[in-house]
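Q: Attaching a predicted model along with its sequence, questions to come.
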Amino acid sequence: MADITLYHASPSRSSVTLWMLEELGVPYDIKLLKLSEGDQLKPDYLAINPMGKVPAIKHNDVVITESAAICTYLADAFPEKKLNVPLGDARRGPYLKWLFFGPGCFEPAVIDRAAPRKEEARRAMLGYGDFDTVMNVVAKAVEKGPWILGEQFTAADVVIGSNVRWGTIFKLVPERPEFAAYSARIAARPAAQRAEAKDNELKDK
């Protein structure tokens, strides 16, 4: 039995964590949940994540939920894989900014655009401000490449990259050359390819 167990529904937001684990290249087990059968709401899983959502991971005796938190934790837990920016490095500030920006700004902006309110919310009420600004900020961050922090691929690229790829596939983000090029670089990563292949295999189980 591996030290890490991923509680996973295929495909879902937990696919982000699956990709992160493949990037790390460390052993892990998968506990597959079927959302269609309500596995995420059964008592044994609610004991892991009372929110009844995936993903969650168990690393030895530690349980972590929320995709960006999991990616941050794993990158710090395995610093030799160089998917984090360590304490004391000035780049850790921007690195953490992007890890929080994914679930705090990018995803809410995209979901609000996909499922609009009856009445448009005031900009000041929204934690992300407005959709166009979010897209412009992310496009500027990835345009130089290859990765958000330059030459180093980090967990921030797993979080932001997953959002950009997902939004591009479902046409929920603008068709911009910066996003297309970034998505192509991500799709070419062997770990991303392994994770996608594993998801395709798991979704039929």
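A: Done, it's in.

Q: Please count neighbours and contacts with C-alpha atoms only from this point.
A: OK.

Q: By neighbour count, which bits of the helix or strand in which Ala195 is found are buried? Give me those.
A: Element membership for Ala195, per DSSP states H and E: helix 190-202. Neighbour-count burial for helix 190-202, counted by 16 or more other C-alpha atoms under 10 Å, picks out 191-192, 195-196, 198-199.

Q: which of those sit farthest apart?
A: Farthest pair in the buried residues of helix 190-202 (C-alpha to C-alpha) is Ala191 and Asp199. Separation: 12.2 Å.

Q: pretty sure Tyr7 belongs to a strand, no?
A: Yes - judged by DSSP: H, G, I helix; E, B strand; the rest coil, Tyr7 forms part of a strand.

Q: which residue packs closest to it, ignoring adjacent ones?
A: Nearest-residue entry for Tyr7: Lys31, 4.8 Å, with adjacent residues in sequence omitted and distances by C-alpha to C-alpha, 6 or more residues apart in numbering.

Q: One more to weigh against that first structure:
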Amino acid sequence: MSNELVFYTNPMSRGRMVRWMLEEVGQPYRTELLEFGTTMKAPAYLAINPMGKVPALRHGDTVITEVAAICTYLADAFPQAGLAPAPGSRERGPYYRWLFFGAGPIESSVNNKAMGFQVPPERAGASGYGSLDAVLHTLEGAVSHGDYLVGDRFTAADLYVGSQLGWGMQFGTIEKRPAFERYVGRIMQRPAAIRAREIDDALMPKKK
């Protein structure tokens, strides 16, 4: 079985997070660029991801979709990169917590705001995340306690949550708070983060 890593993406997508993760892992990978509405919806790619969206990752015969799942998979598949606490360690629980916090409360609350939808206060308990204010308050506390979300080192949870914070502040869906800006500014200076941005920026459509 081939163990080739194939990365399906578009530089104007959440695939930028996975690009960063791949650069952190440091393993060779091949990039397949797809276009919205055309090659993403073509039969060849729908066989990889029936949702017809990116990113996706194929590792040999294994296909992974969804950014948090891809980041978690890569951290476990290549433990030598040191991007996840050891299984069974006391830090493994908080690590999962923040990955799923990013995939659940952060993603849902920020997307709802971007779409102009606000959960009625009386229905907040049924929304799964309560309110955007509650999500941001919780996150602000987490990034204020130390340099990283889990323990004293950078993990895939920082990459995923930090990317969401960076994008949200850039596009105005997350308010700029000093703790967020310090945290994002720090992790975005990692060499792998810089390489990933340079790669994807070079793949962006050229302005006419």
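A: Okay, I see it. Everything quoted here is computed from the prediction, not taken from an experiment.

Q: still on that earlier bit, can you list the helices and strands that the helix holding Ala195 of the first structure packs against?
A: Judged by 3 or more C-alpha pairs under 8 Å, 6 or more residues apart in numbering; DSSP states H and E, the packing partners of helix 190-202 of the first structure are helix 14-24.

Q: about what we covered before: report the distance from the helix holding Ala195 of the first structure to the chain centre.
A: Distance of helix 190-202 of the first structure from its chain centroid, counting by C-alpha atoms, centre = their mean, to the nearest Å, is 15 Å.

Q: which bit of the second structure covers that helix?
A: Residues 191-203 of the second structure are where helix 190-202 of the first structure lands when matched by TM-score structural alignment.

Q: what about that stretch, how far off from the first structure?
A: Following superposition, stretch 191-203 of the second structure is found to deviate from the first structure by 0.7 Å on average (mean C-alpha distance after the TM-score superposition for the first structure).

Q: which residues touch that stretch?
A: Outside stretch 191-203 of the second structure, the residues that touch it by C-alpha atoms under 8 Å, 6 or more residues apart in numbering are 11, 16, 19-21, 23-24, 187-188.

Q: got those as a markdown table, with distance to Glu175 of the second structure columns?
A: Output for those, formatted as a markdown table (distance: C-alpha to C-alpha, whole Å):
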| residue | distance to Glu175 of the second structure |
| --- | --- |
| Pro11 | 24 |
| Arg16 | 21 |
| Arg19 | 25 |
| Trp20 | 24 |
| Met21 | 25 |
| Glu23 | 28 |
| Glu24 | 28 |
| Ile187 | 18 |
| Met188 | 18 |
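
Q: Restricted to buried residues, select those in ChimeraX.
A: A single ChimeraX command selects the buried members of the contacts of stretch 191-203 of the second structure (16+ other C-alpha under 10 Å):
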select :11,16,19,20,21,23,24,187,188
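
Q: Alignment lookup: Gln170 of the second structure to the first structure.
A: In the first structure, Gln170 of the second structure lines up with Ile169, judged by TM-score structural alignment.

Q: For its match, grab the count of nearby residues.
A: 11 (other C-alpha atoms under 10 Å).

Q: And the one 3 residues further on, by the same measure?
A: When neighbours are defined as other C-alpha under 10 Å, Leu172 of the first structure has 16 of them.

Q: And Tyr29 of the second structure, by the same measure?
A: Neighbours of Tyr29 of the second structure under the rule other C-alpha under 10 Å: 17.

Q: ok, it touching Asn3?
A: No - counting by C-alpha atoms under 8 Å, Tyr29 of the second structure does not reach Asn3; the two are 9.9 Å apart.

Q: ok, now how distant is the residue located most distally from the centre of the first structure from Asn136 of the first structure?
A: For the first structure, the largest distance from the centre (C-alpha atoms, centre = their mean) belongs to Glu119, which lies 29.4 Å off. Separation of Glu119 of the first structure from Asn136 of the first structure (C-alpha to C-alpha, to the nearest Å): 24 Å.
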